[in-house]
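Asker: Sequence and predicted structure are below.
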Amino acid sequence: MQKVIAAAGVASRRVAENLIVEGRVTVNGEVVDALGRRVDPATDEIAVDGLPVQIDSSRRYVLLNKPTGMVSSLQDERGRRDLSEYVDRYEERLFNVGRLDAETSGLLLLTNDGDLAHVLAHPSFGVAKTYIAKVHGNVNPAVVQRLLEGVDLEDGPIAADKVRLIESSRGESLVEVTLHSGRNRIVRRMFEAVDHPVIELVRRSFGPLQLGSLPIGKTRELSKVELGGLLRMAREAKGTAQDDADEESTD
């Protein structure tokens, strides 16, 4: 197990051995404090200090600050700028998790981890996303309340999880919105419904991932802490889904 932890880049083999002896490593949720435990990277789930570790070295996770004017597909049939210019840089066959419309910039995750991508992109798991919207008009507290209480759209009602007015002056406003819906162009449609059309839109966070200071059009690989946060969220979501399925089967 210490060799696997070291190969995952978490710590040197000697440090990994110390972590195990100190009881800071779990395998499939159980503390393992004896050296020599054999693990299977394909099936076993290892965590260090409660943070999951990706022990499959073939998996890659890349954060992109997608520029405007680029579609969220690997090959666009209409010849528009697409994600191929980023994914083609890697040996692994990467794909995007979820989508951002062409005129929205910001955080987009590229990976070859299909299981993780399924959890993150599936609406039933409700991954939270935070956006900064620059909109027409001076947004007031009443508009913020409407977004929190919910607005009616053609495909059903929708309410934001959080809304924070950052700035409002000279006929424009900056608003931070957090929601877990993955519906198409949902933030733009919500602001249109309250008569404040979007001028610019940036996704700043996706689950535990933060865009930070990454420049537009640039990529970086996830840190071990970021990846651990993603894996933990995915495992918890799958566990919740399994519990729900077990409850339904016993009804």
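Answerer: Received the coordinates, thanks. No experiment lies behind these values; they were computed from the predicted model shown.

Asker: switch to C-alpha atoms for all contacts and neighbour counts from now on
Answerer: OK.

Asker: which secondary structure elements does the strand or helix carrying Thr178 contact?
Answerer: If you go by DSSP states H and E, Thr178 is part of strand 172-179. If you count contacts as 3 or more CA pairs under 8 Å, 6 or more residues apart in numbering; DSSP states H and E, strand 172-179 packs onto strand 129-136, strand 162-169.

Asker: next one: the next helix or strand after that strand to chain centre, how far?
Answerer: Under the assignment DSSP H and E, the closest C-terminal helix or strand after strand 172-179 is helix 186-193. Mean-position distance between helix 186-193 and its chain equals 21 Å (CA atoms, centre = their mean, to the nearest Å).

Asker: Residues in contact with whatever helix or strand comes next after helix 186-193: which ones?
Answerer: Proceeding N to C from helix 186-193, the next assigned helix or strand is strand 198-206, under DSSP H and E. Contacts with strand 198-206, where a contact means CA atoms under 8 Å, 6 or more residues apart in numbering, come from 103-107, 127-136, 188, 191-192, 210-212.

Asker: here comes the other one, which I'd like you to weigh against the first:
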Amino acid sequence: MRSSGSGKSGGRGNYRGAGNNRDQKQGPGRPRKPRPEERRYDVGPGAGKDGPKSGRGKPKASSKASPKGGRGRTAPARSREYEARIEERNRERYAGKKQVKLPKTFPGAEQEGERLQKVLARAGYGSRRACEELIDQARVEVNGEIVLEQGRRVDPEKDEIKVDGLTVATQSYQFFALNKPAGVVSTMEDPEGRQCLGDYVTNRETRLFHVGRLDTETEGIILLTNHGELAHRLTHPRYGVRKTYLAHIVGPIPRDLGKRLKDGIQLEDGYARADHFRVVDQTGKNYLVEVTLHEGRKHIVRRMLAEAGFPVDKLVRTAFGPITLGDQKSGWLRRLTNTEVGMLMKEVDL
């Protein structure tokens, strides 16, 4: 029977026992690893001769994540003096170098004014991209010169800008057309408390005024704006802006009525002439006639037809220059389009 104390042929049950010779097999000169029961835990803060005050005595792992590939080691923090020396050295290094100038985002950026496409977009000609397409199509001109390049800078208050030959109202101007009902007074305020034009624009931020007048009992289109020069020219006889009316009269009417009106009707304040006359509709003795003239005297259409022997039962103004009433309902207010504003300005050389 083999002895259990044999080193080579013995079982492995006594490997961790006190009698084995593991420590001697490590060779001379090599430090002996302490056994678990011989290890000391009296390291770290709070440790004494008898071991740590609490816990197992192992140092806690740092809560900060270690960098990739590292083993939890962190670089030592730089002192403020060291950072100051680095900053001073960098200043000395770049002190003699020229300052780098950044390139402009587009040609002409150093000029004053606004970009043309931005001005057009604000005036209501669509998005900036759509306004850039107008420029690419050579439809925009500034001060009589067609603009072909993008990024052109303009002064909206000084430069004359046109799209398709029509002037652009680039400032904060407003233009409206109202289908005035019968019984509404053609004033912005009425001291007698009657319904007036101002009742239709009370919620506007800017003050508007009417272009010309209509009789209280006359219906139809009347313009409202805050563009003083345009309103003045539209009503001045020099520019001869035409107005068109539909009048209901009772006949029969002679064939030469139109010629008489075009030749001129003598009134108490001078002759009044129509530019155009035609019969639109007839039902028995009831006639609907159209009269166009460029004068703006008070009750001019009613007085002319009454002097010719045909008093007017109902009168509607259907057009003021190039602006027509169309299917706009009575009492409705609408904003003029950019094209309509341009046509009005072209009519009076603006």
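Answerer: Here it is on my side, so go on. Only a predicted model underlies this, so the values are computations on that prediction, with no experimental measurement involved.

Asker: What subset of the contacts of strand 198-206 of the first structure is buried?
Answerer: Buried residues within the contacts of strand 198-206 of the first structure, counting neighbours by 16 or more other CA atoms under 10 Å: 104-107, 127-136, 188, 191, 210-211.

Asker: What does Ala47 of the first structure correspond to in the second structure?
Answerer: Using TM-score structural alignment, the partner of Ala47 of the first structure in the second structure is Lys162.

Asker: Name the helix or strand for that match, please.
Answerer: Assigned by DSSP H and E, Lys162 of the second structure falls in strand 161-163.

Asker: And the next helix or strand after that strand, what does it pack against?
Answerer: As assigned by DSSP H and E, the chain's next helix or strand after strand 161-163 of the second structure is strand 166-167. Judged by 3+ CA pairs under 8 Å, 6+ apart, strand 166-167 of the second structure is in contact with helix 338-347.

Asker: against the first structure, where does the helix it packs on fall?
Answerer: Aligning helix 338-347 of the second structure against the first structure (TM-score structural alignment) gives residues 224-233.

Asker: Residues touching the matching stretch, excluding its own?
Answerer: 10, 51-54, 61, 116, 207-209.

Asker: Recalculate using a threshold of 6 Å.
Answerer: 51-53 (CA atoms under 6 Å, 6 or more residues apart in numbering).

Asker: mean deviation (superposed) between it and the second structure, please.
Answerer: Superposed on the second structure, stretch 224-233 of the first structure shows a mean distance of 1.5 Å to its aligned residues (mean CA distance after the TM-score superposition for the first structure).

Asker: Could you check that stretch and say which residues are buried?
Answerer: So stretch 224-233 of the first structure, judged by 16+ other CA under 10 Å, has buried residues 224, 226-233.

Asker: Please identify which of those is nearest to Asp155 of the first structure.
Answerer: Using CA to CA, Met233 is the member of those that lies nearest Asp155 of the first structure, at 28.1 Å.

Asker: starting at the chain centroid, how far to the strand holding Thr178 of the first structure?
Answerer: 19 Å.

Asker: do the same with stretch 137-155 of the first structure
Answerer: That offset, for stretch 137-155 of the first structure, works out to 25 Å (CA atoms, centre = their mean).

Asker: any idea how far Val15 of the first structure is from the counterpart of Ala121 of the second structure in the first structure?
Answerer: Using TM-score structural alignment, the equivalent of Ala121 of the second structure in the first structure is Ala6. Using CA to CA, to the nearest Å, Ala6 of the first structure is found at 8 Å from Val15 of the first structure.

Asker: With neighbour numbers in mind, choose between the two.
Answerer: For Ala6 of the first structure versus Val15, neighbours defined as other CA atoms under 10 Å are more numerous around Ala6 (17 against 14).

Asker: Which is the succeeding secondary structure element to the strand or helix carrying that one?
Answerer: In this assignment (DSSP H and E), Ala6 of the first structure forms part of helix 2-7. Downstream of helix 2-7 of the first structure, the next assigned helix or strand under DSSP H and E is helix 13-21.

Asker: List the buried residues of that next one.
Answerer: 13, 16-20.

Asker: Run the chain-centre distance for it.
Answerer: Using CA atoms, centre = their mean, the offset of helix 13-21 of the first structure from its chain centre is 30 Å.

Asker: Quick check: next helix or strand after it?
Answerer: strand 25-27.

Asker: average gap between that next one and the second structure?
Answerer: Looks like 0.7 Å for strand 25-27 of the first structure (mean CA distance after the TM-score superposition for the first structure).

Asker: picking up where we left off before, in the second structure, what residues pair with the strand holding Thr178 of the first structure?
Answerer: By TM-score structural alignment, strand 172-179 of the first structure lines up with residues 286-293 in the second structure.

Asker: average gap between that stretch and the first structure?
Answerer: So stretch 286-293 of the second structure averages 0.8 Å relative to the first structure (mean CA distance after the TM-score superposition for the first structure).

Asker: I would like the residues contacting that stretch, please.
Answerer: Here stretch 286-293 of the second structure has contacts from 242-250, 274-281, using CA under 6 Å, 6+ apart.

Asker: at 10 Å what do you get?
Answerer: 240-253, 258, 261-262, 272-282, 300-301, 305, 314-320 (CA atoms under 10 Å, 6 or more residues apart in numbering).

Asker: Please consider this matter closed, and thank you.
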